[in-house]
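[1] Model the following, please.
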Amino acid sequence: MKKVKITAIIPTFNEELDIQRALDSVSFADEVIVIDSYSTDRTIEIVKNSSAKLIQRRFDNFSSQKNYAISKASYEWIFLLDADETVPIKLKEELINIVNSDTVYDAFFIYRSYFFKNKRLRFSGWQRDKVIRLFKKSTCRYKGKVHEEITTTGKIGFLKEKLNHYSYKNYFRYKNKLRKYAKLQAEELMVQGKIITPYHLFIKPFVRFFIQYVIQLGFLDGVNGFVISWLHAFGVWRRYVEVLNLKYSSVAKIKKNPIEKFNSSLSEKDISIIIVNYKSWKHLSLCLKAFETMREDEFSFELIVVDNKSNDGKLKEFTKKFPFVKFIENTGNNGFANACNLGALNAVGNNLLFLNPDTIANKEAIALMLKTAKSNSNYGIISCNQINDNGKVEKQDRVFLQLFTLFGFFRIFFRSLSKKTKENKEFIFTDWVSGSVVFISRGWFQKVDGWNEDYWMYYEDVDLSKKVSDAGGKVVLLKNTSILHNHGGASRINFKTATITKTEVLISKHVYIHNHFRGVLKFTMLLWLIIVTLFFKSITAILGMLFFFVPKLKLGMYLFIAMIRYYYHCLKKGTWLSSRSMNLPYKG
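    Here you go, the predicted model:
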């Protein structure tokens, strides 16, 4: 009897760590085809040094890639092997025997043994994992973009021996693999018109974890079982987040660089002083009057006020009252960062000084900040002491947010243990400075892409300082000069405004963690923040309902409601951004 020949097919993309083992594993095949998606590592080099036939094709989806390779096969029987799989000797023998028998089946399921690194998982849902890998070319075809399956007009049988599947090599590689799968699955769901609800984003991932870890006995695989169950729950969540990204990215794309048209070479003035206003006209009047008599003998300057659509008729009045100021009306109450960037785009100064409208500056402080900037090119951000209306100096030593500085009590404890902030007679080298007084050169402003419009209000100053620090610059506070600051006068002007601003402080903290942390640490910080926020805000909400006549307790009740709405928004939209953020890719 004439021997029946087999074509083995191996799909690849950057599989240099596994491809040689896979090629050796299919040495029994009469023809080996490697269908590659233009790998950028050593995969191609390794394949070319073997007897395998190499075909390269741009990847669109798993099914079309495999179907294309099948069409190029010389023989009727096809055996498909992923690069991270191997064929044990007994399975090789069974494959050869089955294709040379008078089988009535056109395709065969093969069970797989799943390996976590080099240790086999015996539970966690892998007990009965099976895939169709041996099939006839004439009657079988792949269908589906990801986790594709064979469709056939014939009968399907089962082989006794198992494939070895070495899918999990390390946490981050496997997580990236799941991200890739999630994007492809999201494309399929978009075509199907899938509607994403909080159930898909919150309940379904938890259900997946519970099924795999508890019902499918993942806990019997120890730590490995927990990790794989957690990762697959993440994959479910990521799938639906990607659907939201696809759905709303066509509506409005996130601006990666809000100051893309910023001209870093302008220097018509020494300083452009930029003030953001929203209905703070009383404070703004005092702020601007401080500049009326300020002479330009030591430095030249311009004044720019960006009004965030106060829409109360005061803008025209102030334009006439202060003709030496350039007033710009924003398109809406777009937040502090957006207004600062708008002001910077219209500025002509070689340096930018961002001030709150509730500050009162003086010539000496501004001149010293300019002098310091000129003498120290590595000083990315410069500020100075701020004196409140009680004559007290505001906090000088500010630290970046970390796991143990999320909340007030822990910050106090952390400061007592950590090293003291570096300082000398002139400067304090702090992590970040308040956005109420920020002096930055035009070059540094462009280098860090300006203010981050992810933030509607609060933490944009921490973010800007962090970007400067990450870029190698120093954040400096001048000890020997000061500016008056009526703290809170620009934002907390009534109960409603106080509710919004306090809510945005909490929201922006979530955004900052998302932007500046990765992996397990980011997950831990966000989870901890959510739990503590809901716990303490729920207590104040209960007290607020009981003692609604006490303003602070009443405010706590409104804050709790606002945070519940925010978390619902996060689940529904798949983003940590505030609904007011200018970088939110979908409004309404």
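
[2] Going by C-alpha atoms from here, please, whenever you check contacts or count neighbours.
    Fine.

[3] count of residues packed around the closest residue to I196 other than its chain neighbours?
    Distance criterion CA to CA, 6 or more residues apart in numbering; nearest residue to I196, sequence neighbours excluded, is Y240 at 6.7 Å. Counted with other CA atoms under 10 Å, residues neighbouring Y240 total 29.

[4] And for R57?
    12.

[5] Over to K314?
    The burial count for K314: 11, using other CA under 10 Å.

[6] Equivalent analysis for the one 3 residues further on, please.
    As a burial measure, the neighbour count of E317 was computed by other CA under 10 Å and equals 9.

[7] check which helix or strand covers it.
    helix 314-321 (DSSP states H and E).

[8] Show me what that helix packs onto, helices and strands only.
    On a contact count with 3 or more CA pairs under 8 Å, 6 or more residues apart in numbering; DSSP states H and E, helix 314-321 meets strand 325-329.

[9] one more, for comparison:
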Amino acid sequence: MNGRAPISGVVTTFNNAATLDACLASLAFCDERVVLDSGSTDATLDIARRHGARIAEHPFDDYGPQKQRAIDMASHDWILLLDADEHLTDAGRDAIERALRAPRADGYRLPRQEWLFWKWAHPHTRANWQLRLFRKSRGRMNDVPVHAAPVVDGVRRDLRAPFRHYGEPRLADRIDKVNRYSSGLVVHKHRRGVHGLGGRILFQPTIAFFKLYVGKRYFLDGWAGFIAARTQAFYTFLKYAKVLEAQRSDDQSA
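    Next comes the predicted model:
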């Protein structure tokens, strides 16, 4: 451990044989690797066993609860939470090793580099910073459907420990995911209520496009960046359009 705090690498899986090997290999420096599977039928569990991970199985009942179960399985207080299609870079590992020798925070946001259909994003494309390294004693998953994320009660800092997300390699796969995720948010948003829904449907997709294409510099990624920004705009449109659909359905049944 070289004097650093012990750490548990935590991953949830379902039929991730294509990407899990790279994910778990990047977590080899962790003091344990925990895999919670939700019924894989491919080689996912064989890969996890080959890496010496501690494995458990539980039926999937949403992203947040499943990840929280995996976190609760961990033996150590420091958690490094990755998805099965993500992997830590060598530079990321070194930065985490240094940070945990004398932690200055209870949670750290790390920069995620994206795979855009057929290429890794340009080095000057802005990364997506996400809280993935945190103390279990100070953090838990929130209850947001689909986009559940850790929240930390304590000091949070940014740590330049890059990790990579091997996203959908085909546009068709991305559209399928956009459709699933936007449907998964409907009940949550409908229950809470969405103010200015018409304006959001009209304007938020365009704002989402420019946030990625210009704000995060996806214009540096050629057609891959343009398509990624456009699909994000479509996702933004769908999640609000489906809430409107749910509202109109309620009105008809009232």
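
[10] tm score of chain vs chain?
    Once the chains are overlaid, their TM-score stands at 0.87 when taken by TM-score structural alignment, normalised by the length of structure 2; 252 aligned residues with a CA RMSD of 2.6 Å.

[11] before we move on, back to that, look up how far T524 of structure 1 lies from the residue nearest to I196 of structure 1.
    21 Å (CA to CA, to the nearest Å).

[12] all helices of the stretch 151-254 of structure 2, in order?
    171-184, 186-192, 197-210, 222-253 (DSSP state H, counting those that start in this stretch).

[13] right, so of the ones you listed, which gets closest to A99 of structure 2?
    Taking CA to CA, helix 222-253 is the member of the helices of the stretch 151-254 of structure 2 nearest to A99 of structure 2, at 32.5 Å.

[14] what about G544 of structure 1, neighbour count?
    21.

[15] Now name the helix or strand holding it.
    Per DSSP H and E: helix 519-546 holds G544 of structure 1.

[16] in that helix, what counts as buried?
    Neighbour-count burial for helix 519-546 of structure 1, counted by 16 or more other CA atoms under 10 Å, picks out 522, 525-526, 529, 533-534, 537-538, 540-544.

[17] again with stretch 198-208 of structure 1
    Applying a neighbour-count criterion of 16+ other CA under 10 Å, one finds P198, H200, L201, F202, K204, P205, F206, R208 buried in stretch 198-208 of structure 1.

[18] relative to helix 222-249, how tilted is the very next helix or strand once past the helix holding G544 of structure 1?
    Sequence-wise, the next helix or strand downstream of helix 519-546 of structure 1 (DSSP H and E) is helix 551-573. For helix 551-573 of structure 1 against helix 222-249, the angle by axes from the mean of the first three to the mean of the last three CA atoms, to 10 degrees is 90 degrees.

[19] which part of structure 2 lines up with helix 551-573 of structure 1?
    Following TM-score structural alignment, helix 551-573 of structure 1 has no partner segment in structure 2.

[20] roughly how far out does that helix sit from the chain middle?
    22 Å (CA atoms, centre = their mean, to the nearest Å).

[21] okay, the angle between that helix and helix 519-546?
    Angle of helix 551-573 of structure 1 versus helix 519-546, following the same axes, to 10 degrees, is 140 degrees.

[22] what packs against helix 551-573 of structure 1?
    Applying 3+ CA pairs under 8 Å, 6+ apart, we find helix 551-573 of structure 1 packed against helix 198, helix 495-516, helix 519-546.

[23] Save those as JSON lines, and put in distance to S51 of structure 1 too.
    Shown next, in JSON lines, are these (distance: least, CA to CA, whole Å):
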{"stretch": "helix 198", "distance to S51 of structure 1": "52"}
{"stretch": "helix 495-516", "distance to S51 of structure 1": "48"}
{"stretch": "helix 519-546", "distance to S51 of structure 1": "41"}
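
[24] Of all those, which one comes closest to K66 of structure 1?
    Nearest of those (CA to CA): helix 519-546, 33.0 Å.

[25] quick revisit: okay, the helices of the stretch 151-254 of structure 2 in JSON lines with distance to W78 of structure 2 next?
    Shown next, in JSON lines, are the helices of the stretch 151-254 of structure 2 (distance: least, CA to CA, whole Å):
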{"stretch": "helix 171-184", "distance to W78 of structure 2": "29"}
{"stretch": "helix 186-192", "distance to W78 of structure 2": "30"}
{"stretch": "helix 197-210", "distance to W78 of structure 2": "34"}
{"stretch": "helix 222-253", "distance to W78 of structure 2": "32"}
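
[26] For M557 of structure 1, give its distance to F536 of structure 1.
    Taking CA to CA, one finds M557 of structure 1 at 11 Å from F536 of structure 1.

[27] Please disregard the earlier target; I meant Y248 of structure 1.
    Taken as CA to CA, the span from Y248 of structure 1 to F536 of structure 1 is 34 Å.

[28] circling back to that earlier point, the inter-axis angle of the helix holding E317 of structure 1 versus strand 325-329?
    Using the same axes, to 10 degrees: helix 314-321 of structure 1 against strand 325-329 is 160 degrees.
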